[in-house]
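Engineer: What follows is a predicted structure for the sequence shown.
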Amino acid sequence: MARTVRWTRERLIALGVRTDLVTAGAALGIGRTTAHALARRGEFPVPVLRLGNKYVVPTAPLFALLNVDVEPRKEEPSVA
C-alpha cells in the first residue's frame, strides 16, 4: 500500500532547486504513470527537462504553481 506524503511548505522547499518527475507529480497530486505520459506529450503543468533517459523538474516553476513562498518567514514581533 502506497503511503501518501503531506506536502508542507518546508518539505517542498527541502527539495532544493530540482527534483525528479515522480516527486514533482506527487506534489501536484499526479501519479507516476500520468506524470510520465504528460511529460512525454509536453503537457506536464511545469517545465520538464529531459536529461538522457531521466526527467528533471526545476522547482522554481513548481513553487510558483503551488504558490509556495520560498523566502524565509519573518518572525512576528512579540507583544509584551
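Structural biologist: Cool, got the structure. Quick caveat: nothing in here was measured; it's all calculated off a predicted structure.
Engineer: all contacts plus neighbour counts: C-alpha atoms, from now on.
Structural biologist: Will do.
Engineer: Where do the strands of the protein begin and end?
Structural biologist: Ranges of strands within the chain are 18-20, 49-51, 54-58, based on DSSP state E.
Engineer: Which neighbouring elements make contact with the first one?
Structural biologist: Of the remaining helices and strands, those touching strand 18-20 by 3 or more CA pairs under 8 Å, 6 or more residues apart in numbering; DSSP states H and E are strand 54-58.
Engineer: re earlier: please produce TSV containing the strands of the chain, extended by mean neighbour count and distance to residue 28.
Structural biologist: Converted to TSV, the strands of the chain look like this (neighbours: other CA atoms under 10 Å; distance: least, CA to CA, whole Å):
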stretch	mean neighbour count	distance to residue 28
strand 18-20	16	13
strand 49-51	11	17
strand 54-58	17	12
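Engineer: Okay, one more to line up with it:
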Amino acid sequence: MKQMSQDGLLALPTTVSVETAARAIGLGRTRVYQLARQGEFPCKVIRIGTSYRIVTVDFRRLLGIEPS
C-alpha cells in the first residue's frame, strides 16, 4: 500500500480512520488497531462504539507535519 504525501496529510479531516492512519505511517491496519485497543497508539484515539478514529492534529504532530 502506498504511503500518503504531505499534501494528502494536510488535506485530512478532523479525524481519520485507522486504515488511513496505517497507510500514512506505513503500518498494517491490524497493528494500528491493536495499538489503539491497547491505548498505545502514539496520538489521541477516539472510540465511537466499535469504531476507532485518530485525531488528525495529533497525528500530523506525530509525523512532524504542521499546516502553514
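Structural biologist: Good, I have the coordinates. These numbers come from a predicted model, not from an experiment.
Engineer: Make TSV from the strands of the first structure and add distance to residue 71 of the first structure to it.
Structural biologist: Conversion of the strands of the first structure to TSV gives the following (distance: least, CA to CA, whole Å):
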stretch	distance to residue 71 of the first structure
strand 18-20	17
strand 49-51	25
strand 54-58	17
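Engineer: roughly how far apart are the one residue sitting closest to the centre of the second structure and residue 8 of the second structure?
Structural biologist: The central residue of the second structure, meaning the one whose C-alpha is nearest the mean C-alpha position (CA atoms, centre = their mean), is residue 21 at 3.0 Å. Using CA to CA, to the nearest Å, residue 21 of the second structure is found at 12 Å from residue 8 of the second structure.
Engineer: what's the closest non-adjacent residue to the alignment partner in the second structure of residue 16 of the first structure?
Structural biologist: Structural alignment (TM-score structural alignment) places residue 16 of the first structure against residue 13 in the second structure. In space, residue 13 of the second structure comes closest to residue 56 once its chain neighbours are excluded; the distance is 7.0 Å by CA to CA, 6 or more residues apart in numbering.
Engineer: in the second structure, which spans are helices?
Structural biologist: For the second structure, the helices defined by DSSP state H occupy 6-10, 18-25, 29-37, 56-63.
Engineer: Skipping adjacent residues, who's closest to the aligned partner of residue 57 of the first structure in the second structure in space?
Structural biologist: In the second structure, the position corresponding to residue 57 of the first structure is occupied by residue 54, as judged by TM-score structural alignment. Of all residues beyond its chain neighbours, the one nearest residue 54 of the second structure is residue 45 (4.6 Å), with distances taken as CA to CA, 6+ apart.
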